[in-house]
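> any chance you can model this:
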Amino acid sequence: MEIIKNKKTLQDFIERQKEMGKKIGFAPTMGALHNGHLALYEEARKDNDLVISSIFVNPTQFNNPEDLKKYPRDINRDILILKNSGLVDAVYIPEVADIYPEKTESQHYDFDGLENEMEGKFRPGHFDGVGTVVEELFRQVKPDNAYFGEKDFQQLAIIKKMVEKKQLPVKVIGVPIYRAENGLALSSRNQRLHEDRKEAAKVIYNTLNKVNDWFRTVTIPEIKERVTDIFDHEQGMKLEYFLIADEDTLKETDFFYKDRKYRAFIVVVVDGVRLIDNMHLD
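Coordinates of the predicted model:
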């Protein structure tokens, strides 16, 4: 596995691969790797000649400086995980100057309103940071296909919208949420939870399954009341938000229309760690 640590080395590497006609699959990460990330590379392995990872903790997508400071970092562990997986041909580990050569600040994007829903209401400017780093990585890595997990479903939708608006020659592919045995969606932030709290947090997934059952026969306002009640009785957990939204527009809905696709979104803070999850409603 190639370990590439600056933009110039990456450019030379990509140029050689393109000259050989290699089809490139790419999944960017912020490190703290887990099996959910490896699932992206397993998917990429199916349809590409070359699979590339990147590890870069992007400062412009953190609203809270403390969150950036606490974000788990262990580059040697991450490299070992990638090597042992046998799924990745190269990993790009840029410095801040490789991504932000002048100022460490985001571009401003218009994502047709997708950025104003859900996470956008709680984390202003977050998706400008995401768009900026992903666009720059796409321009440097030049992938044919790029893979993102559906756990961050809004992020996935926004990256697809950015690619469409910027007319970038890359296909963005969503990969289903990878879950622990108890149903908890795997996340790098989970590493900050004690094992017993990870087990307790399975209530998030269990609640989404209940919502999937309820939505056939129960009104959305009643579903929201039931979800709120569940977390009111969970010690050490705070429900930040729960909503049901149209999968295409991400706009919250209070009523189901038969010709639309819907998804439940939930954010719960467990012992100070913010956990995000979602589920398509059948």
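> from now on I want contacts and neighbour counts done on CA atoms only, so please keep to that.
Will do.
> after the longest helix anywhere in the chain, next one along is what?
Secondary structure of the chain read by DSSP state H shows that its longest helix is helix 126-141. The element immediately downstream of helix 126-141 (helix or strand, assigned by DSSP states H and E) is strand 145-149.
> which strands or helices does the longest helix of the chain pack on?
helix 7-19, strand 24-29, helix 96-99, helix 153-166 (3 or more C-alpha pairs under 8 Å, 6 or more residues apart in numbering; DSSP states H and E).
> so which of these gets nearest N63?
Of all the helices and strands packed on helix 126-141, helix 153-166 sits nearest to N63, with 15.4 Å by C-alpha to C-alpha.
> rebuild the helices and strands packed on helix 126-141 as JSON lines, extending it with distance to R189.
Shown next, in JSON lines, are the helices and strands packed on helix 126-141 (distance: least, C-alpha to C-alpha, whole Å):
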{"stretch": "helix 7-19", "distance to R189": "28"}
{"stretch": "strand 24-29", "distance to R189": "13"}
{"stretch": "helix 96-99", "distance to R189": "22"}
{"stretch": "helix 153-166", "distance to R189": "16"}
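> tell me the most buried of those?
The highest mean neighbour count among those, using mean count of other C-alpha atoms under 10 Å, belongs to strand 24-29: a mean of 24.
> what's the spacing between D277 and I81?
Applying C-alpha to C-alpha, to the nearest Å, the value for D277 to I81 is 24 Å.
> cool, K22 as well?
24 Å.
> what does Y257 give?
Y257 sits 44 Å away from I81, going by C-alpha to C-alpha.
> buried ones in whichever strand or helix holds Y205, by neighbour count?
Using DSSP H and E, Y205 falls within helix 202-214. Neighbour-count burial for helix 202-214 flags 202-205, 207-208, 211-212, 214 (criterion: 16 or more other C-alpha atoms under 10 Å).
> I have a second one here; can you model it like the first so I can compare?
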Amino acid sequence: MKTYSTATALRAAISAARRAGKTVAFVPTMGNLHEGHIELVRRARREADVVVVSIFINPLQFSASEDLSTYPRTLSADKEKLFAEGVQFLFQPPVEEIYPEGMDSHSKVSVPAISEKHCGASRPGHFTGVATIVNKLFNIVQPDVAVFGEKDFQQLSVIRKMARDLCMPINIIGVATARAEDGLALSSRNGYLSEEQRQIAPVLHRILQETREAIACDYDSYSVLEAHAEQVLRDAGFEPDYFNICDARSLGEVSPDTEEVVILAAAKLGSTRLIDNVTLTMNPSADWGMLAAN
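The predicted structure is shown next:
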């Protein structure tokens, strides 16, 4: 595995691989890699000849009140995991390489509407930061395939829309959420949980599953289900941010034409913000690439 810190050096390596007839898959990460990330890498290896992974903690997607300075950094362990999985290229740029003139004067990419609800409502500017860095990394790597986790469902939706709207010739692949045995979605932020909080955390996935089962049994009073779920979370010790039942394509309200429902949830447990989701097919004949419940 070769590590590059500049776009110029990485592009040269990728260009050489392409001249040899190789296809390229890309997995962008912020490091502190866990089994969920490794599943993305394994999928990327199945999709292309060369796998490029980036590790960059993007300051543009963090607000002043968020945990940029304390975000876990485990570079040595990350490199060992990527090497063991056969990754060919690691891109690990410093902030100055990505934002040479600073973030305030850097061009930004905005994906309207779909970015403004759910996590976007409680984290203003977050998805502009995400779209900007992913767009920039796509331009550097120019992959055939890019792989993302479905745990960050709204993020994946934003990236897919950006790629469609900007005519990017990249196949965006979502990979089902990796979970611990008790159902907790694997996340770099799980390491912030105390031992007691870690025992409570699986309640988030449980109430998502229960809500999905209620909808599958034709219970369609969605506002009642959302309110009940938020109360369950409060009773367990969470501080809910949102618990929303929506159309999986638009991330807006469910309508009679909705083919797939996604239930999105975000809640704080202590100081740790957890997110998760589950999906449910409403129309068995639907086939638009994101139908698997996770």
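> and the TM-score between them?
Once superposed, the chains reach a TM-score of 0.93 (TM-score structural alignment, normalised by the length of structure 1), with 278 aligned residues with a C-alpha RMSD of 1.6 Å.
> wait, which of the helices and strands packed on helix 126-141 of structure 1 is closest to P59 of structure 1?
Judged by C-alpha to C-alpha, the one of these that comes nearest to P59 of structure 1 is helix 96-99, at 8.6 Å.
> give me the contacts around that closest one.
Residues outside helix 96-99 of structure 1 that contact it (C-alpha atoms under 8 Å, 6 or more residues apart in numbering): 6-7, 104, 133, 136-137.
> just the buried ones from those, in PyMOL syntax?
In PyMOL, this line selects whichever of the contacts of helix 96-99 of structure 1 come out buried by 16+ other C-alpha under 10 Å:
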select buried, resi 6+7+133+137
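> export the contacts of helix 96-99 of structure 1 to JSON lines and tack on distance to K46 of structure 1?
Listed next are the contacts of helix 96-99 of structure 1 as JSON lines, based on distance: C-alpha to C-alpha, whole Å:
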{"residue": "N6", "distance to K46 of structure 1": "28"}
{"residue": "K7", "distance to K46 of structure 1": "27"}
{"residue": "T104", "distance to K46 of structure 1": "36"}
{"residue": "V133", "distance to K46 of structure 1": "26"}
{"residue": "E136", "distance to K46 of structure 1": "25"}
{"residue": "L137", "distance to K46 of structure 1": "22"}
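> any idea which of the contacts of helix 96-99 of structure 1 is closest to L50 of structure 1?
Within the contacts of helix 96-99 of structure 1, distances to L50 of structure 1 taken as C-alpha to C-alpha reach their minimum at L137, with 16.1 Å.
> ok now do the closest one, which residues does it touch?
Residues counted as contacts of L137 of structure 1 (C-alpha under 8 Å, 6+ apart) are 28, 99.
> state the distance from it to Q11 of structure 1.
L137 of structure 1 is 11 Å from Q11 of structure 1, by C-alpha to C-alpha.
> ok, the residue most central in space within structure 1 - contacts?
Per C-alpha atoms, centre = their mean, the C-alpha nearest to the average position across structure 1 is that of D152, at 3.8 Å. If you count contacts by C-alpha under 8 Å, 6+ apart, D152 of structure 1 has them with 276-277.
> check E252 of structure 1 too.
Contacts of E252 of structure 1 (C-alpha under 8 Å, 6+ apart): 243-246.
> conserved subset of these in structure 2?
By both residues aligned by TM-score structural alignment, their matches' C-alpha atoms under 8 Å, the contacts of E252 of structure 1 still in contact after alignment to structure 2 are 244-246.
> how deep is K2 of structure 2 tucked in, by neighbour count?
Applying other C-alpha atoms under 10 Å, we find 12 residues neighbouring K2 of structure 2.
> nearest residue to it in space, ignoring adjacent ones along the chain?
Nearest residue to K2 of structure 2 in three dimensions, chain neighbours excluded: F89, at 5.0 Å (C-alpha to C-alpha, 6 or more residues apart in numbering).
> might one say that the one you found is in contact with Y4?
Yes: at 7.5 Å, F89 of structure 2 counts as touching Y4 under the criterion of C-alpha atoms under 8 Å.
> how about the contacts of E252 of structure 1 in CSV, adding neighbour count?
Output for these, formatted as CSV (neighbours: other C-alpha atoms under 10 Å):
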residue, neighbour count
L243, 20
I244, 26
A245, 23
D246, 16
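> which of those sit farthest apart?
Farthest apart among these by C-alpha to C-alpha are L243 and D246. That separation is 10.2 Å.
> now for those two: what residues contact both?
Common neighbours of L243 of structure 1 and D246 (C-alpha under 8 Å, 6+ apart) are 252-253.
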